[in-house]
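A.B. asks: this one's structure only:
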């Protein structure tokens, strides 16, 4: 009888733990400055591809989702200190980042591309890697890292905000801006009279986006990986592609470039 009571107590304790875990909100960090992935609507409500992904993940886990809008360079520190549970913010999986945080399996792939000023006559990445050329980058992004490592002949102009870097190209103060293909495409569609989008990949390998998780949180990482696999197979990502990225996808297909999802 005593052993049975102990087993019942242990079972109740485990059940309580699971219930409490399920009730605890999943706090997701993202920088709401990157449409159509992470942005806010006119009322300040988070919206976009990544927000929809976060909500679908919460539904899969049976947990309410709380979005925290955090500046890009504060996302990883917030994750490491436990302020947030997860980062879903178009973050590329890199060896450097994996030294301090974990990532899910990839849920999307991307490549760097170039937004060039129309008068700069830039045709490819090598044309940017010349003395006298100026390249705008957003601080801490893979475009910034790539330019630091491979484009040493050009002058780098480093900005905290994407729109500041784009403005430099529009005004002819920079010859090109390095960022992911979809962002370059979006900015080109908004500024066709002054810019050119060079979307074909110039890196040897594509970049992959993952959901960032605090090191040691293996249980959450396993659940997130299972969700990503399901979302890829059940059409969740395809539906988001049609909802937010239909025009871009058509352009990429026409150019023969592998698409994001």
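C.D. replies: Arrived safely, thanks for sending. Because the structure is predicted, anything quoted here is derived from the model rather than measured. Numbers count the residues shown, from 1 in each chain.
A.B. asks: contacts and neighbour counts: CA atoms only from here.
C.D. replies: Noted.
A.B. asks: any chance you could map the helices in the stretch 101-250 of the chain?
C.D. replies: Taking DSSP state H, counting those that start in this stretch as the test, the helices found in the stretch 101-250 of the chain are 125-128, 142-150, 162-170, 181-190, 218-233, 236-244, 246-255.
A.B. asks: and the longest one with helix 236-244, angle?
C.D. replies: In other words, helix 218-233. Following axes from the mean of the first three to the mean of the last three Cα atoms, to 10 degrees, one obtains 60 degrees for the angle between helix 218-233 and helix 236-244.
A.B. asks: buried residues in helix 218-233?
C.D. replies: Using 16 or more other Cα atoms under 10 Å as the test for burial, helix 218-233 gives 220, 221, 224, 225, 227, 228, 231.
A.B. asks: still on that earlier bit, between the helices of the stretch 101-250 of the chain, which one is closest to residue 116.
C.D. replies: Nearest of those to residue 116, taken as Cα to Cα: helix 162-170 at 6.6 Å.
A.B. asks: now the angle from the closest one to helix 181-190?
C.D. replies: Using the same axes, to 10 degrees: helix 162-170 against helix 181-190 is 60 degrees.
A.B. asks: which strands and helices sit next to helix 162-170?
C.D. replies: Packing partners of helix 162-170 (3 or more Cα pairs under 8 Å, 6 or more residues apart in numbering; DSSP states H and E): strand 112-117, strand 134-138, strand 155-159, strand 176-180.
A.B. asks: tell me how far it is from the chain's mean position?
C.D. replies: 19 Å (Cα atoms, centre = their mean, to the nearest Å).
A.B. asks: repeat for stretch 105-121
C.D. replies: 14 Å.
A.B. asks: Also stretch 139-157?
C.D. replies: Using Cα atoms, centre = their mean, the mean C-alpha position of stretch 139-157 is found 19 Å from that of the whole chain.
A.B. asks: Return the set of buried residues in that stretch.
C.D. replies: Within stretch 139-157, the residues scored as buried using 16+ other Cα under 10 Å are 139, 141, 142, 143, 144, 146, 147, 151, 154, 155, 156, 157.
A.B. asks: one more structure, for comparison:
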């Protein structure tokens, strides 16, 4: 039985996530300190485990194919290094001795994980990872790798953890497929953000798409190895049963999926909510895309991904994340990237369904 340092509460949303209408683009820049919202708890306003995604404010492998990046450029946290010194003794000996935390990430998923103008890792995940590392007195090294290689890299100990919009699901925890067959050793998660899956289409929604069932009979593009890829695999079966085959193009990056939608070779792309909002509101997208009006396909938490045999690191990260939430650093990072509606009130281990 695995021990957690915080009471284990399942992140089960009691609300319906509804996509926003296009609004202010979540530009990746840091607002002046005077504009950063204060920690709600400091004002006596506790928040729920996961806040609804409101419409107004939202928004590789080591060796072959991997790229190692030290530091985080613009994602340097403004807090004293080693302020979580009391937690260092709980870190795995190898991490503690090296003083380095190797974090796997797919740096092509703005505004969550991407490269800034200086080529350094930027976005929600790199900044949170750097803040956690700095709190623990560790230097963070980012390993840029394809998304589908992240979990295998964690399991083979090529990296200490993955932090790249990886949605915590029961299947990923247990390493099983849709039929319950064991396919890999599984992983553990420390959940830190609530997200949902949105359907993104060409501006004007020329085909009139709304729900998953409306995709039947069409071609959809998604990034390979993602939860959205899994959703489409299940939907392909459902569409086949009603005689309206669904064709899915699984591609290497979300940029490729977007390009297919823009070119008309696919009618839709499925994105995590913050990324979908960025893709439909950011000026560099040129107004080419929009979200459908239907409810989210699926909601779930992003989780820091660690090996099943690395409970020490999991528990230390859980406690460190709780402290960043409590001291307001977590809120400031989310505010910088305009994703405050996905905030959680505490770290949760394996809360995905």
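C.D. replies: That came in fine, so what should we check first? These numbers were taken from a predicted model, which means no experiment stands behind them.
A.B. asks: Next, count neighbours for residue 95 of the second structure.
C.D. replies: 15 (other Cα atoms under 10 Å).
A.B. asks: Excluding chain neighbours, give the residue nearest to it in space.
C.D. replies: Distances taken as Cα to Cα, 6 or more residues apart in numbering place residue 101 nearest to residue 95 of the second structure, at 6.5 Å, with adjacent residues excluded.
A.B. asks: Tell me the residue in the first structure aligned with the one you found.
C.D. replies: Matched by TM-score structural alignment, residue 101 of the second structure corresponds to residue 26 in the first structure.
A.B. asks: wait, its match sits on residue 68?
C.D. replies: No. The pair residue 26 of the first structure and residue 68 does not pass the contact test of Cα atoms under 8 Å, sitting 10.4 Å apart.
A.B. asks: So those two - more neighbours on which side?
C.D. replies: More crowded of residue 26 of the first structure and residue 68, by other Cα under 10 Å: residue 26, with 22 against 17.
A.B. asks: which ones are touching the more buried one?
C.D. replies: Under the criterion of Cα atoms under 8 Å, 6 or more residues apart in numbering, the contact list for residue 26 of the first structure reads 58, 63, 64, 65, 66, 85, 86.
A.B. asks: Kindly indicate which of those residues lies nearest residue 41 of the first structure.
C.D. replies: Of all the contacts of residue 26 of the first structure, residue 66 has the smallest distance to residue 41 of the first structure: 16.3 Å, by Cα to Cα.
A.B. asks: In the second structure, what sits opposite that closest one in the alignment?
C.D. replies: For residue 66 of the first structure, the aligned residue in the second structure is residue 141 (criterion: TM-score structural alignment).
A.B. asks: Next: residue 38 of the first structure.
C.D. replies: Using TM-score structural alignment, residue 38 of the first structure sits opposite residue 113 in the second structure.
A.B. asks: And its match, how far from residue 275 of the second structure?
C.D. replies: Look at residue 113 of the second structure and residue 275 of the second structure: by Cα to Cα, to the nearest Å, they are 10 Å apart.
A.B. asks: now swap in residue 220 of the second structure and tell me
C.D. replies: Taking Cα to Cα as the measure, residue 220 of the second structure falls 17 Å from residue 275 of the second structure.
A.B. asks: Same check on residue 267 of the second structure?
C.D. replies: Distance of residue 267 of the second structure to residue 275 of the second structure, given as Cα to Cα: 18 Å.
A.B. asks: Three-state assignment for the spatially most central residue of the first structure, please.
C.D. replies: The residue lying closest to the centre of the first structure (Cα atoms, centre = their mean) is residue 90, at 0.3 Å. Look at residue 90 of the first structure: counting by DSSP: H, G, I helix; E, B strand; the rest coil, its state is coil.
A.B. asks: Alignment lookup: it to the second structure.
C.D. replies: Checking with TM-score structural alignment, residue 90 of the first structure has residue 165 as its match.
A.B. asks: okay, now the residue lying closest to its match once chain neighbours are set aside: neighbour count?
C.D. replies: Distances taken as Cα to Cα, 6+ apart place residue 302 nearest to residue 165 of the second structure, at 5.5 Å, with adjacent residues excluded. The number of residues packed near residue 302 of the second structure is 26, by other Cα under 10 Å.
A.B. asks: how much space between residue 302 of the second structure and residue 148 of the second structure?
C.D. replies: Separation of residue 302 of the second structure from residue 148 of the second structure (Cα to Cα): 15 Å.
A.B. asks: follow-up on the earlier one: and the buried residues of stretch 139-157 of the first structure, which is closest to residue 254 of the first structure?
C.D. replies: Comparing those against residue 254 of the first structure with Cα to Cα places residue 143 closest, at 24.7 Å.
A.B. asks: Aligned counterpart of the closest one in the second structure, please.
C.D. replies: In the second structure, residue 143 of the first structure lines up with residue 228, judged by TM-score structural alignment.
A.B. asks: Thank you kindly, that will do.
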